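Undergrad: Structure for this input, please:
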Amino acid sequence: MPIAVYALAAGAFGIGVTEFVIMGLLLQVSTDLGVSISAAGLLVSGYALGVFVGAPVLTIATRRLPRKTVLMALMAIFTIGNIACAVAPSYGALMAARVVTALAHGTFFGVGSVVAAGLVAPERRASAIALMFTGLTVATLLGVPFGAWLGFDHGWRATFWAVAAIGVLAFAALALIVPRDAARRDTVPLAEELAVLRRPQVLLGLLMTVLGFGGVFAVFSYIQPILVTITGFSEAAVSPILLVFGVGLILGNLVGGKLADWRLMPALFGTLAALAVVLVAATFVLHDRVAAVVAVGLLGAAAFATVAPLQLRVLEAAGGAGQTLASSLNIAAFNLGNALGAWLGGAVIDHGPGLGAVTWVAAAMPAVALVAALGSRALERRGAGRREVVAVAGD
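TA: Okay, here's the model as predicted:
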């Protein structure tokens, strides 16, 4: 695999830490800033909505710039945003800083996915995308538990200072390793790129992404209070348990990439179904410490096994002209799912049936995503059938 893909993974690592680390800091942030756990959980939603807005806006705004320049500028925004998080004097200021940080996220992964896929042979595109996203999974394996420990011992602000330092290092890696490219003077007209939003298969792919990751984040956003309140772990024990989640993410991400390179649609069906099953099963084991830790690892594996199939499905449905925009929109869709999931989990906690029901309520979202995937396949087959009929009639 080209070394430039690993530089992209370094950027993904930094972004992954700042996105996910807040889940391990909810109790500290809520106590320090005097807000409820569900309000602290909305910091997940705020970040995700920032990604949702920033991804299409920045992708369109930077569409004619060299991709390397875009990636470096986004990493600079990311670093400045994390510094703002570290010094935020209030809940509102922290929310605003999280949103600013999030603006870089969607376009970075969207542009980075296109760059990674373009660096390898066509039959290795899903694996290249998965490798870039491995930075995100390593962030969850190492960065998030370390950030949770750092926040527990030295305060949550120290975690954001550490993440800002990661941003500086990732910026350097991008500057030194990613190949320089020219300004994109041959960029297709904007109307042609936006036309991708009229394609039913693209819209179905985006819907699958929203629903799949909505289920993940309905649970993961509240993983700390779930493990402390229901399973009975101490706050200090959450950090090493997140390591288990991270191991699952890495394994699931790599397996999902291999499966998508092999056969995309079966991989999509299988990973979404596995995610729904894991969420349902988790409901029945949360009171047992060993089983709960196993469930956390399986959730990580099932969640990120869906990433490469979902991303590649949208890229293929978009075709050449709209791939960069569609790629960024799918990252936005991941984060819209994150926002909806965090909101749904908070609603279940605040308005019933309560924290213990979050997992089984969350399972409904990937189950609906699976239905959308089946509908997408049926639509695809009908389209192929019509083309065959037209071809026969033409003969």
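Undergrad: From now on I want contacts and neighbour counts done on CA atoms only, so please keep to that.
TA: Noted.
Undergrad: tell me which element Gly151 is part of?
TA: helix 144-154 (DSSP states H and E).
Undergrad: Off-centre distance for the helix or strand just after that helix?
TA: Moving toward the C-terminus from helix 144-154, the next helix or strand (DSSP H and E) is helix 156-177. Remark: helix 156-177 is offset 19 Å from the chain centroid, using Cα atoms, centre = their mean, to the nearest Å.
Undergrad: Show me which residues of helix 156-177 are buried.
TA: By neighbour count, with 16 or more other Cα atoms under 10 Å as the criterion, the buried positions of helix 156-177 are 156-164, 166-175.
Undergrad: can you pull the contacts of Lys258?
TA: Shown in contact with Lys258 (Cα atoms under 8 Å, 6 or more residues apart in numbering): 126-127.
Undergrad: separation between it and Leu119?
TA: Look at Lys258 and Leu119: by Cα to Cα, to the nearest Å, they are 17 Å apart.
Undergrad: just to revisit the earlier point, what angle separates the helix holding Gly151 from helix 156-177?
TA: Between helix 144-154 and helix 156-177, the angle comes out at 140 degrees (axes from the mean of the first three to the mean of the last three Cα atoms, to 10 degrees).
Undergrad: Distance-wise, check the most centrally placed residue in the chain relative to Trp156.
TA: Nearest to the mean C-alpha position of the chain, counting by Cα atoms, centre = their mean, stands Phe334 at 5.2 Å. Taking Cα to Cα as the measure, Phe334 and Trp156 are separated by 25 Å.
Undergrad: So what's the residue count around Ala93?
TA: 14 (other Cα atoms under 10 Å).
Undergrad: element containing it?
TA: Short version, using DSSP H and E: Ala93 is in helix 91-118.
Undergrad: one step back: what residues does the helix holding Gly151 touch?
TA: Outside helix 144-154, the residues that touch it by Cα under 8 Å, 6+ apart are 17, 20-21, 24-25, 28, 156-159, 162, 236, 238-240, 242-243.
Undergrad: buried subset of those?
TA: Buried among those (16+ other Cα under 10 Å): 17, 20-21, 24-25, 28, 156-159, 162, 238-240, 242-243.
Undergrad: Looking at the residues you listed, which is nearest Ser113?
TA: Val17 (18.4 Å; Cα to Cα).
Undergrad: from what I can see that closest one touches Gly135, true?
TA: No - in this structure, Val17 is not within contact of Gly135 by Cα atoms under 8 Å, at 9.4 Å.
Undergrad: To compare with the earlier structure, here is another sequence to fold:
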Amino acid sequence: MKTLRFQSFVLVSLSFILGFSEFIIVGIINDVAQQFSVSVAAVGLLVTLFAAVYAIATPLISLLIGKHRLYWSLVLLVTIFIAGNLLTALAGNYIVLAISRMLTAVVSGAIVSLAITFGSFLAPMEKRAGLIAWIFSGFSIAAVFGVPVGTWISSYTSWRNVFWLISLLGVVTLILAMKCLPAGLRQQQTRNFFSQLAIFGDRRIRLGVLLPMFNLAGIYVFYTYLQPLFAQALNFHSNTIAVLLFGYGFMSLLGNLYSGRMADENGLSKLTVVFLLQTILLVTLPVVLGSRWSAVPVIMFLGLTMYLVNSPTQLFFLEVAEKNFPQSMVLASSFNSIFANLGIAIGSAVGSLLYLHTGLVGIGPGGAFFAALALLVNLTLTRLRQSSAGYKKFSSKNKKV
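TA: Here you go, the predicted model:
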């Protein structure tokens, strides 16, 4: 029962239900707006709210986990996650809906960091990058299958049924996790609560965390309004939109899986090309919206680039923590989720402002601004890592003399 393959399946399942819960708002945004008689932009701000709470709460909860058993921390957090989705399903008004989304967001990031920490402890070194890539792929699988299925359920029954389904999947996954994950696992003892924050003294970390933030800030400026893009700008039917959302999610899944291979091959340096491509695609988005045949390929290629950053950056954070800050393993495991969601909050907020003032035309260039920032940060980090490696090599040679 306690085989690595089954444990990996459970960890990927955790990320799937987390992604399903987080991303589904994009697929049901019009239905929720109609239900509560609010604007599409108001529902879009739920994405911003979720991501902001996620980014703020995740490091705090990760720090509080400290020396406590990771198993029981995971059980508690997943239970709260299930309760948050049940409250969403039962929400009688927009305020309760917003509160339920915040409750879900509070624990989601810490659950991801715990899943990654379990994965890094359970997998042998040669399989670690692949397992981390698969854990992140749970989010892409949610985009591939969860969002289109959830959109279909919402269209033909009710959006509330989507959250009943997420709650049920959460219960099943929690039971499986309790059966297969080791109960005694802890991270290294810490001298005090704040000693875990020492990792932020490393300049590489301070630069590295900007990559997932700017990456998803750029993507979410347009991704938050992906359904209106397909429906309003390109005039696709609702059934076709479900297929297109599936296609977008499938492309993001391919990108996520390829990010694992990138992580094994000095992936951070290769991200320069990724961010350059993102910038170009987002700048051209308003131009190609006049034609379905040109707009759909551009949108799908953006989906491919969406999660290429995941495994290279996450493996980089874990390597720095293992070598220099072992007391910060859980915190380091959460960096990708924390700063990606901070980027989601920024991107979706900017997207909402652009949507209100410029319509769908302005969201592409708005996203391109953040992609260009990610490009500049990655160039700086690459030079820093190369100079650091050169210095260490030089020092090593001098010691041998």
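Undergrad: related to what we said a few turns ago, how about the residue nearest to the centre of the first structure, what does it touch?
TA: 209-210, 213-214.
Undergrad: JSON lines for those residues, including distance to Ala292 of the first structure, neighbour count and secondary structure?
TA: Shown next, in JSON lines, are the contacts of Phe334 of the first structure (distance: Cα to Cα, whole Å; neighbours: other Cα atoms under 10 Å; DSSP: H, G, I helix; E, B strand; the rest coil):
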{"residue": "Thr209", "distance to Ala292 of the first structure": "26", "neighbour count": "29", "secondary structure": "helix"}
{"residue": "Val210", "distance to Ala292 of the first structure": "26", "neighbour count": "26", "secondary structure": "helix"}
{"residue": "Phe213", "distance to Ala292 of the first structure": "20", "neighbour count": "29", "secondary structure": "helix"}
{"residue": "Gly214", "distance to Ala292 of the first structure": "21", "neighbour count": "31", "secondary structure": "helix"}
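Undergrad: Just put those in a markdown table and tack on distance to Leu315 of the first structure.
TA: Below are the contacts of Phe334 of the first structure laid out as a markdown table (distance: Cα to Cα, whole Å):
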| residue | distance to Leu315 of the first structure |
| --- | --- |
| Thr209 | 13 |
| Val210 | 16 |
| Phe213 | 18 |
| Gly214 | 21 |
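Undergrad: for the second structure, what's the longest helix?
TA: The residue-count maximum for a helix in the second structure (DSSP state H) belongs to helix 363-400.
Undergrad: From the contact counts, what lies against that helix?
TA: With contacts taken as 3 or more Cα pairs under 8 Å, 6 or more residues apart in numbering; DSSP states H and E, helix 363-400 of the second structure sits against helix 203-208, helix 210-223, helix 267-288, helix 329-358.
Undergrad: equivalent range in the first structure for the shortest one?
TA: The reference is to helix 203-208 of the second structure. Mapped onto the first structure using TM-score structural alignment, helix 203-208 of the second structure covers residues 200-205.
Undergrad: if we can go back for a sec, quick one: the corresponding residue of the second structure for the residue nearest to the centre of the first structure and Val287 of the second structure, what's the gap?
TA: Taking TM-score structural alignment, the alignment pairs Phe334 of the first structure with Ala340 from the second structure. Look at Ala340 of the second structure and Val287 of the second structure: by Cα to Cα, they are 28 Å apart.
Undergrad: Please apply the same query to Gly367 of the second structure.
TA: Gly367 of the second structure is 14 Å from Val287 of the second structure, by Cα to Cα.
Undergrad: Could you give the number of residues near Gly385 of the first structure?
TA: Gly385 of the first structure: 12 neighbours (other Cα under 10 Å).
Undergrad: and the aligned residue in the second structure for Pro309 of the first structure, what helix or strand is that in?
TA: Under the alignment (TM-score structural alignment), Pro309 of the first structure maps onto Pro312 of the second structure. Applying DSSP H and E as the criterion places Pro312 of the second structure in helix 310-324.
Undergrad: which helices and strands sit right next to that helix?
TA: Using 3+ Cα pairs under 8 Å, 6+ apart: helix 310-324 of the second structure touches helix 125-141, helix 203-208, helix 210-223, helix 238-264, helix 267-288, helix 329-358.
Undergrad: Read off where the first one ends up in the first structure.
TA: Okay, so that is helix 125-141 of the second structure. Using TM-score structural alignment, helix 125-141 of the second structure lines up with residues 122-138 of the first structure.
Undergrad: Pull out the buried residues from stretch 350-366 of the first structure.
TA: Neighbour-count burial for stretch 350-366 of the first structure flags 355-366 (criterion: 16+ other Cα under 10 Å).
Undergrad: Same question for stretch 31-43 of the first structure.
TA: Neighbour count says stretch 31-43 of the first structure has 37-43 buried, by 16+ other Cα under 10 Å.
Undergrad: So which of those residues sit within helices?
TA: Per DSSP H, those map to helices at 37-43.
Undergrad: count of neighbours near the counterpart of Ile153 of the second structure in the first structure?
TA: When the first structure is aligned by TM-score structural alignment, Ile153 of the second structure is paired with Leu150. Neighbour count for Leu150 of the first structure, taken as other Cα under 10 Å: 19.
Undergrad: Please report how far Leu150 of the first structure lies from Val44 of the first structure.
TA: From Leu150 of the first structure to Val44 of the first structure the distance is 19 Å (Cα to Cα).
Undergrad: Can you find the partner of Gln34 of the second structure in the first structure?
TA: Match for Gln34 of the second structure (TM-score structural alignment): Thr31.
Undergrad: Ok, Leu282 of the second structure next?
TA: By TM-score structural alignment, Leu282 of the second structure lines up with Leu279.
Undergrad: Would you mind measuring from its match to Gly300 of the first structure?
TA: Here Leu279 of the first structure is placed at a distance of 11 Å from Gly300 of the first structure (Cα to Cα).
Undergrad: what residues do these two have in common as contacts?
TA: Residues within reach of Leu279 of the first structure and of Gly300 at once, by Cα under 8 Å, 6+ apart: there are none.
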